[in-house]
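Chemist: What follows is a predicted protein model with its sequence.
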Amino acid sequence: MLEKERLQEKERSPGLFGRLLRKVDGCVVRFIFDGKMDESMVTVDDPYERTSERMHLFSGSEPVCGRVVLTPKGTYRHNGILLELVGVITTFGESEEKIDFMRQEKKFEPDTFCSMTSLEFHFTAPREYESYRGTNARVSYYVRATIYRPVKNITEVEEVWVSKVDAYLSGTQSDASRHPSYFRETVFGPQSISMDVGVENVLHIEFKYDKKIFHLQERVLGKVTFKVADMDIRCGEVGVVRKEFIGPGKSTDAMQSETLQKFEIMDGTPVVGEVVPIRLYLRSIPHLTPTYPNVHNCFRVLYFLNLVLITGEGKRYFKQQEITLYRRHGQEVPTGSMTQSP
């Protein structure tokens, strides 16, 4: 049985300077979210930094509400407090760039207190994009508390994870996983897509699959038919490729390609007329996300089915076809992640 790789959990406590500053400043800051328990936090993997982090999960329309608890060591005076929900897009290229694409705030007047004090917040601003961890791009949401002090301001943040269900595609696309013949169906309907791949006069194949739009826990059903097979083929693979484009959607955008998972579908040279079936279950692919066609004109994330044929000499012939992935109800937890057990 395959086991999910466990990454090192990211340190959530403040660094040494932050701990010293808070000790000198004389106040501890803590975030509490209404209706959210530590046991229900999701574990979000960052496979590129090789770390994982636990966060509270929110839907795109769910209010982010709770309170910031301030515990002073004694009498504590401030010049005002600002609580914010901030959405940040970060892209990595020749330099790191950050864009705040959404912000909602609540201000508190200057005050003095000497016991534990709670400041409530209720943020309802729409969150247009999902949280995302990519190779060269990220979407992050933070609840941020800024305490204005006479000497130095204090800032504490708590990141939350936002997951969005695609209501339109959920309502217009049938859920093949609910079909009684889901695990044995071999009939291709009117939504099926075909691709012809040829290498001069020595290879001609037809790559056919059942449709182009899939939810994150669906399966891809397909077949490869060999019409001409006068080539020494060692093996064939089908994989899912993610392409991350950094830029406003032009042909000059920087692109990062990553094969998330691949499967061997054949071994050895086929004969003319041979049909190789394909069943690829998307829910088994870690770190799969929906397709993001345009994230604030900063980046986009597209997915492709990749058919690769490898000859006995090691040459590789491939054909890619774009597919669209979306999130349905019940798929809010990030793919490849899990909730924390109590």
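Modeler: Yep, that arrived.
Chemist: going forward, measure contacts and count neighbours with C-alpha atoms only.
Modeler: Noted.
Chemist: ok, for the residue of the chain most remote from its centre, nearest residue in space, not its chain neighbours?
Modeler: No residue in the chain sits farther from the centre than Thr75, which is 44.0 Å out by C-alpha atoms, centre = their mean. Distances taken as C-alpha to C-alpha, 6 or more residues apart in numbering put Cys114 closest to Thr75, at 4.2 Å, once the chain neighbours are dropped.
Chemist: Give me the distance between the residue farthest from the centre of the chain and Pro293.
Modeler: 52 Å (C-alpha to C-alpha, to the nearest Å).
Chemist: rewinding a little: Phe113 is in contact with the residue farthest from the centre of the chain, correct?
Modeler: Yes. Counting by C-alpha atoms under 8 Å, Thr75 does reach Phe113; the two are 5.8 Å apart.
Chemist: how about the helices in the stretch 101-250 of the chain?
Modeler: Along the stretch 101-250 of the chain, the stretches classed as helices by DSSP state H, counting those that start in this stretch are 167-172.
Chemist: All the strands of it, residue numbers only.
Modeler: Taking DSSP state E, counting those that start in this stretch, the strands of the stretch 101-250 of the chain run over residues 111-113, 117-123, 132-133, 137-147, 154-163, 193-199, 203-209, 213-215, 219-229, 233-246.
Chemist: Make a markdown table out of these and add mean neighbour count.
Modeler: Shown next, in a markdown table, are the strands of the stretch 101-250 of the chain (neighbours: other C-alpha atoms under 10 Å):
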| stretch | mean neighbour count |
| --- | --- |
| strand 111-113 | 12 |
| strand 117-123 | 17 |
| strand 132-133 | 20 |
| strand 137-147 | 20 |
| strand 154-163 | 19 |
| strand 193-199 | 14 |
| strand 203-209 | 19 |
| strand 213-215 | 21 |
| strand 219-229 | 20 |
| strand 233-246 | 20 |
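Chemist: ok, and here's another one to check against it:
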Amino acid sequence: MSFFSFGQSAEIDVVLNDAETRKKAEHKSEDGKKDKYFLFYDGETVSGKVNVTLKNPGKRLEHQGIKIEFVGQIELYYDRGNHHEFFSLVKDLARPGEITQSQTFDFEFTHVEKPYESYTGQNVKLRYFLRATVTRRLNDLSKEMDIVVHTLSTYPELNSSIKMEVGIEDCLHIEFEYNKSKYHLKDVIVGRSISCW
């Protein structure tokens, strides 16, 4: 005899409206593998459907609401518990109630400003993702879908070299020289230093 059911009684899936035609971009994961994700640019609309599929048709699923979030987040690897959300949009898809059959909910985030490019480095990860959630009393049902964002920008007209000098009078003199002052995330910083005693 069972009084409570703690297992998930439904599955959630997020599907983009233009999934079949949208470009994909390779992006490095934390473990160094390269995976392909849907590619978006700054200002583009993100739209699609959230499918809630009941595992046992005919059984009802009570919920406290269904929502989709579009999140931009920075994760620092040395502080994994804390995430900084620099961007978050939420759309409520359904009010609290119950689902008696599988349902599909449409969503659209129109002309979304995405200020930074997706990035995975040794110390930090900047990611964008969609998260669909069916809120429940005991355990929420949730599904995330990562996307990659590229920002299209023009290269700076003036990108002169930088020269800095640091020193202690009559003791130490160090010069730093870099070939330019503005860099893209994929650029290599090239420079030289001269020490004089």
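Modeler: Here it is on my side, so go on. Here the structure is a predicted model, which means the values were calculated and not measured.
Chemist: Provide the TM-score value for the superposition.
Modeler: In this superposition the chains share a TM-score of 0.72, using TM-score structural alignment, normalised by the length of the second structure; 169 aligned residues with a C-alpha RMSD of 3.2 Å.
Chemist: of all the strands of the stretch 101-250 of the first structure, which lies closest to Tyr48 of the first structure?
Modeler: Taking C-alpha to C-alpha, strand 132-133 is the member of those nearest to Tyr48 of the first structure, at 8.7 Å.
Chemist: Give the aligned range of that closest one in the second structure.
Modeler: Using TM-score structural alignment, strand 132-133 of the first structure corresponds to residues 119-120 of the second structure.
Chemist: repeat for stretch 275-284 of the first structure
Modeler: So stretch 275-284 of the first structure sits over no part of the second structure, by TM-score structural alignment.
Chemist: any idea how far that stretch is from the chain center?
Modeler: 22 Å (C-alpha atoms, centre = their mean, to the nearest Å).
Chemist: Stretch 69-79 of the second structure too?
Modeler: Taking mean C-alpha positions (C-alpha atoms, centre = their mean), stretch 69-79 of the second structure and its chain are 7 Å apart.
Chemist: go on, stretch 133-151 of the second structure?
Modeler: That offset, for stretch 133-151 of the second structure, works out to 11 Å (C-alpha atoms, centre = their mean).
Chemist: In the first structure, what stretch matches that stretch?
Modeler: Using TM-score structural alignment, stretch 133-151 of the second structure pairs with 146-164 in the first structure.
Chemist: contact partners of the matching stretch?
Modeler: Stretch 146-164 of the first structure has contacts (C-alpha atoms under 8 Å, 6 or more residues apart in numbering) with 29, 31, 55-60, 77-83, 127, 129-131, 140-145, 327, 332-334.
Chemist: let's see 7 Å
Modeler: Stretch 146-164 of the first structure has contacts (C-alpha atoms under 7 Å, 6 or more residues apart in numbering) with 55-60, 78-83, 130-131, 141-145, 332.
Chemist: Now, of these, which are buried?
Modeler: Among those, those buried by neighbour count (16 or more other C-alpha atoms under 10 Å) are 55-60, 81, 83, 130-131, 141-145.
Chemist: Tell me the one among these nearest to Gln104 of the first structure.
Modeler: Using C-alpha to C-alpha, these come closest to Gln104 of the first structure at Leu83, 8.4 Å.
Chemist: rewinding a little: could I get the strands of the stretch 101-250 of the first structure in TSV, plus columns for distance to Leu280 of the first structure?
Modeler: Below are the strands of the stretch 101-250 of the first structure laid out as TSV (distance: least, C-alpha to C-alpha, whole Å):
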stretch	distance to Leu280 of the first structure
strand 111-113	60
strand 117-123	40
strand 132-133	24
strand 137-147	27
strand 154-163	24
strand 193-199	16
strand 203-209	11
strand 213-215	11
strand 219-229	5
strand 233-246	8
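Chemist: And those strands: which comes nearest Val64 of the first structure?
Modeler: strand 117-123 (5.1 Å).
Chemist: Just give me the mean distance for the closest one relative to the second structure.
Modeler: Its matched residues in the second structure lie on average 1.2 Å from strand 117-123 of the first structure after superposition (mean C-alpha distance after the TM-score superposition for the first structure).
Chemist: between that strand and strand 137-147, how big is the angle?
Modeler: Here strand 117-123 of the first structure points in a direction 140 degrees away from that of strand 137-147 (axes from the mean of the first three to the mean of the last three C-alpha atoms, to 10 degrees).
Chemist: Where in the second structure does strand 117-123 of the first structure fall?
Modeler: With TM-score structural alignment as the criterion, strand 117-123 of the first structure aligns to 103-109.
Chemist: residues making contact with the matching stretch?
Modeler: By C-alpha under 7 Å, 6+ apart, stretch 103-109 of the second structure touches Thr45, Val46, Ser47, Gly48, Lys49, Val50, Asn51, Val52, Thr53, Leu93.
Chemist: which position in the first structure aligns with the third one?
Modeler: So the one you mean is Ser47 of the second structure. Checking TM-score structural alignment: Ser47 of the second structure goes with Cys65.
Chemist: For the residue nearest the centre of the second structure, which non-adjacent residue is spatially closest?
Modeler: With distances taken as C-alpha atoms, centre = their mean, Tyr128 lies nearest the centre of the second structure, 1.6 Å away. Distance criterion C-alpha to C-alpha, 6+ apart; nearest residue to Tyr128 of the second structure, sequence neighbours excluded, is Gly72 at 4.4 Å.
Chemist: Check whether Val228 of the first structure really touches Val199, as I assumed.
Modeler: No. Between Val228 of the first structure and Val199 there is no contact under C-alpha atoms under 7 Å: 9.5 Å.
Chemist: And the helix ranked longest in the first structure, what does it pack against?
Modeler: Looking across the first structure with DSSP state H, the single longest helix is helix 16-25. Counting contacts by 3 or more C-alpha pairs under 7 Å, 6 or more residues apart in numbering; DSSP states H and E, helix 16-25 of the first structure packs against no other helix or strand.
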